[in-house]
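[1] Mind looking at a prediction? Sequence and model below.
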Amino acid sequence: MSDFKDTARVAEAAMRTVFAPTPLQRNDHLSERYGAEILLKREDLSPVRSYKLRGAFNAMRKVLAARPDTTQFVCASAGNHAQGVAFMCRHFGVRGVIFMPVTTPQQKIGKTDKFGGDAVTIRLTGDYFDDTLAAAQAYCTEMGAHFLSPFDDEDVIEGQATVAVEIEAQLGGAPDNLILPVGGGGLAAGIRSYFGGTVALTLVEPAGGACLAAALASGAPVRLPAVNTFADGAAVAQIGTRTFARLRDIAPADVRAIDEDRLCTTMLEMLNIEGIVLEPAGALSVDALADMGDAIKGRRVVCVTSGGNFDFERLPEVKERAQRFAGLKKYFILRMPQRPGALRDFLAVLGPEDDIARFEYLKKSARNFGSVLIGIETTRSENFHAFLQKLDKTGFQYRDITRDEVLAEFLI
């Protein structure tokens, strides 16, 4: 891989004409907690708040060097890749056409437009990404434009490897352990190819998008039947063919899946304690520290915080999911007797640290019982044991729907 290391270093040097290296910062809070030297590679502090502009820069740089008459680049993305491509289109003075799903939040559309300015045209096409991708590729065929893959491209992989080049320079060598997120695999493939076997590597996926683990189990990339898009920066249905070729011999034990609700607790912790804003995918590497145990004690560990494009309108959802994971909030469907004093009887069940966060009749009728959606918050998870014991003694019938994804989607 020496040739790859050399070309990655050339790419990193070329990037310095566009942006400075992202910081590598020791985090005292995490270091103390885990008994290791924890450093954060702050890709969330790049000009577009993610590492994606690296791959876009390198791929466009190489295309323009080989074919200087290339005037138009195309991508399909609803997030960080779109912003990276837009930024680089303006830098190189070329036209960019960025296809985004119609359902893309306005905040992401606005940021892409801001980074690209007059150099970029945004086309909203399709309700789902697969439709958007098909439209982008059809446009490339028709117009003869160059399609920029978000990850499954050798020049993109090489561009993402510049993260490793910077880490090596900033540390004066390789770290003991390196933890990074994996979605389509561009970042993971690039960094692993650069460091080879000199670093203990842990790759982290969202549980609802564990496409690398599925590929390792099958021996080839496979498409997941469904993907949880909460950690949208890493929620990919199928890992890339080229990226998997560089990752296929990773030990399954070195690939970890993170519960999306638990991920929310890490996002809130980093925001409230450290003042660091991370998007869900950007927090994956930090969250994985909790599972590393003695494997990182006394070692120098680098976590790549891959992105900070977080829409604060999602903060209530993040808090909600974090509370549910921590056992501090639960939802119930309660059968409430329709008689005088029934509500008073229920309120007597609540403990001094319990609070009603939601109370909603789902239907009203002349029957003897009515159904109520009720949300309870408390300060300590063990309080729910006492609450449910009292509820059972009163004879109230109830169903805990906190982890019922179908009902929660419609009711909560």
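    Yes, it's here. Numbers count the residues shown, from 1 in each chain.

[2] hey, let's count contacts and neighbours off CA atoms from now on
    OK.

[3] Can you mark which positions in whichever strand or helix holds residue 60 are buried?
    Using DSSP states H and E, residue 60 sits within helix 52-66. Of all the residues in helix 52-66, those buried under the rule 16 or more other CA atoms under 10 Å are 52, 53, 54, 55, 56, 57, 58, 59, 60, 61.

[4] center of the chain, which residue is that?
    In the chain, the residue lying closest to the centroid (CA atoms, centre = their mean) is residue 281, at 1.8 Å.

[5] Residue 207 is in contact with that one, correct?
    No - look at residue 281 against residue 207 with CA atoms under 8 Å: they stay out of range, at 11.4 Å.

[6] Show residues contacting stretch 403-412.
    If you take CA atoms under 8 Å, 6 or more residues apart in numbering as the criterion, stretch 403-412 is touched by 401, 402.

[7] gap between that stretch and the chain center?
    Relative to the centre of its chain, stretch 403-412 is centred 22 Å away, using CA atoms, centre = their mean, to the nearest Å.

[8] try stretch 363-372
    42 Å.

[9] Check stretch 186-198 too.
    Put simply, stretch 186-198 sits 20 Å off its chain's centre (CA atoms, centre = their mean).

[10] can you pull the buried residues of it?
    186, 187, 188, 189, 190, 191, 192, 193, 194, 195.

[11] contacting residues for the first one?
    The one in question is residue 186. Here residue 186 is in contact with 150, 151, 152, 153, 156, 157, 160, 243 (CA under 8 Å, 6+ apart).

[12] So for the fourth one, what's the nearest residue that isn't a sequence neighbour?
    So that's residue 153. residue 242 (6.8 Å; CA to CA, 6 or more residues apart in numbering).

[13] The first one too?
    Nearest residue to residue 150 in three dimensions, chain neighbours excluded: residue 81, at 5.9 Å (CA to CA, 6+ apart).

[14] Below is structure B, check it against A:
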Amino acid sequence: MDGANVDKVAVDDARRALREIFPETPLQLNEHLSRRFDAQVWLKREDLSPVRSYKIRGAFNFFRKAMAAGGRGRTFVCASAGNHAQGFAFVCRHFAVPGIVFMPVTTPQQKIDKTRMFGGEFITIRLIGDIFDQCYAAANAYVEETGSVMVPPFDHAHIIEGQATVAAEIFSQLPKGSVPDLLILPVGGGGLASGVTGYLQEQLPPEAFVLVEPEGAPSLRRSLEAGTPVRLPKVDNFVDGAAVARVGDLNFEALKRFSPEQVLLAPENAICLTIAEMLNLEGLVLEPAGALSITALEILGTERLQGKTVVAVVSGGNFDFERLPDVKERAMRYSGLKKYFILRLAQRPGALRDFLNLLGAEDDISRFEYLKKSARNFGSILIGIETKDPANFKELIRRFEAADLGYQDITDNEILANLII
């Protein structure tokens, strides 16, 4: 593979070989999203693969080619705390070859257990380092010391080729004669986007592709702006399946033909809103990275989507439900249904009752905490308020000001919010 070029014959071979382990993931017309944006919105459901993500495709293709090259007697290694580890483990068991998965010590037990379940007796899990970079360094050191085979998550031609099978399936599953006006792809390290755009570069013009990254991990967007791969100094790990500090070298070569403006940046709290809405309305369980392409629909808006045929790749559904309270909280804040204030109330009888009388019929207190009790005349209170309509907060703040109530809205102040909420 060179740059944006993907060998279609090799991809079609990989697609046929994949049927050894799972059928094609469905391409589904989503009625809810289609009505919402007055378009035909199709979802490519990679969350319905055996490991609930597309990562199994690249891992299988890598192993398949390694087996053909005489690699059956070797040990395979990967470093991952997420979907790559699970795809790797599944394929190790399929080919009955030993694999070692390096994970950070901080990896949630649920992910460790799932990886062990997929790999069974063929997998050894080593917990090393507090962060991924330490874990990855340990995995590379082990490979150099033992001559094992490293299976990278995205920056390898065989991985990209395997992920490109998503594109081959999409075009065979669309109604006859239908061609997408827009194809939306989530981006982390760039393996999926490289494979899909490379496979379809003759069928679709460059402007038909929409790429989307988390706002807190815009590695591709910044690299395209710089004209070369750059490493982000800081990454927000909330969208853990796509929070990559540096896009892969091969992946950048494949994607450098796109403009930075074609890479949308999805706010993490907007992704939370997508997760909550799709779970409540559609019963669809999405991990944060799996919600990226649907969040992109909201960013694009009806004006750009109206009347179009749109395909959005849902990349994964490995959601840890222990995160659900945090997702709900962030979704409500993003949608304007929840706010946090620091209030300055007089230390006198009746002051609290006077404040409560300012609340509207649809306003509900979800958090109440004294921050300072020692002041003689005034006290500071942290209060969280939920409501049913964002417009209610405009009226509430108007009443705050009319009552000459000292307040500070800290909902979007990340430093304060992280310290005291």
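    Cool, got the structure. Predicted model only: the values in this text are computed from it and were never measured.

[15] Which position in the second structure pairs with the residue nearest to residue 153 of the first structure?
    Alignment note (TM-score structural alignment): residue 242 of the first structure maps to residue 250 of the second structure.

[16] From residue 12 of the second structure, how far off is its match?
    20 Å (CA to CA, to the nearest Å).

[17] sorry, back to before: quick one: which of the contacts of residue 186 of the first structure sit in helices?
    156, 157, 160, 243 (DSSP state H).

[18] quick one: contacts for the residue mapped onto residue 72 of the first structure from the second structure?
    Under the alignment by TM-score structural alignment, residue 72 of the first structure pairs with residue 75 in the second structure. Taking CA under 8 Å, 6+ apart, we find residue 75 of the second structure in contact with 97, 98, 99, 100, 148, 149.

[19] Let me know the closest of the buried residues of helix 52-66 of the first structure to residue 399 of the first structure.
    residue 52 (44.4 Å; CA to CA).

[20] Tell me the counterpart of that closest one in the second structure.
    Using TM-score structural alignment, residue 52 of the first structure pairs with residue 55 in the second structure.

[21] next one: residue 109 of the first structure
    Counting by TM-score structural alignment, residue 109 of the first structure lines up with residue 112 in the second structure.

[22] Give me the mean deviation of the host helix or strand of its match from the first structure.
    Here residue 112 of the second structure, judged by DSSP H and E, is contained in helix 109-119. Taking mean CA distance after the TM-score superposition for the first structure, the mean distance separating helix 109-119 of the second structure from the aligned residues in the first structure is 0.8 Å.

[23] List of residues touching that helix?
    Outside of helix 109-119 of the second structure, the residues within contact range by CA under 8 Å, 6+ apart are 51, 81-82, 85-86, 88-93, 123-125, 320.

[24] one step back: which one of the contacts of residue 186 of the first structure is nearest residue 347 of the first structure?
    Nearest to residue 347 of the first structure, judged by CA to CA, of the contacts of residue 186 of the first structure is residue 150 at 53.2 Å.

[25] Identify the residue nearest residue 148 of the second structure in space, chain neighbours excluded?
    Closest residue to residue 148 of the second structure apart from its sequence neighbours, by CA to CA, 6+ apart: residue 75 at 5.2 Å.

[26] gap between that neighbour and residue 154 of the second structure?
    19 Å.

[27] Now check the second structure for the residue matching residue 97 of the first structure.
    Counting by TM-score structural alignment, the partner of residue 97 of the first structure is residue 100.

[28] Shouldn't that match be within a strand?
    Yes - per DSSP: H, G, I helix; E, B strand; the rest coil, residue 100 of the second structure lies within a strand segment.

[29] do you know how far it is from residue 82 of the second structure?
    As judged by CA to CA, residue 100 of the second structure and residue 82 of the second structure stand 14 Å apart.

[30] Equivalent analysis for residue 115 of the second structure, please.
    Relative to residue 82 of the second structure, residue 115 of the second structure is positioned 8 Å away (CA to CA).

[31] In terms of neighbours, single out the busier of the two.
    Counting neighbours by other CA atoms under 10 Å for residue 115 of the second structure and for residue 82 shows that residue 115 has the greater number, 26 against 20.

[32] Which secondary structure state does residue 273 of the second structure sit in?
    helix.

[33] count of neighbours near it?
    By the criterion of other CA under 10 Å, residue 273 of the second structure has 22 neighbours.

[34] Which residue in the first structure aligns with it?
    Match for residue 273 of the second structure (TM-score structural alignment): residue 265.

[35] swap in residue 182 of the second structure?
    Counting by TM-score structural alignment, residue 182 of the second structure lines up with residue 177 in the first structure.

[36] wouldn't that match be in contact with residue 195 here?
    No - counting by CA under 8 Å, residue 195 is not a contact partner of residue 177 of the first structure; they are 11.0 Å apart.
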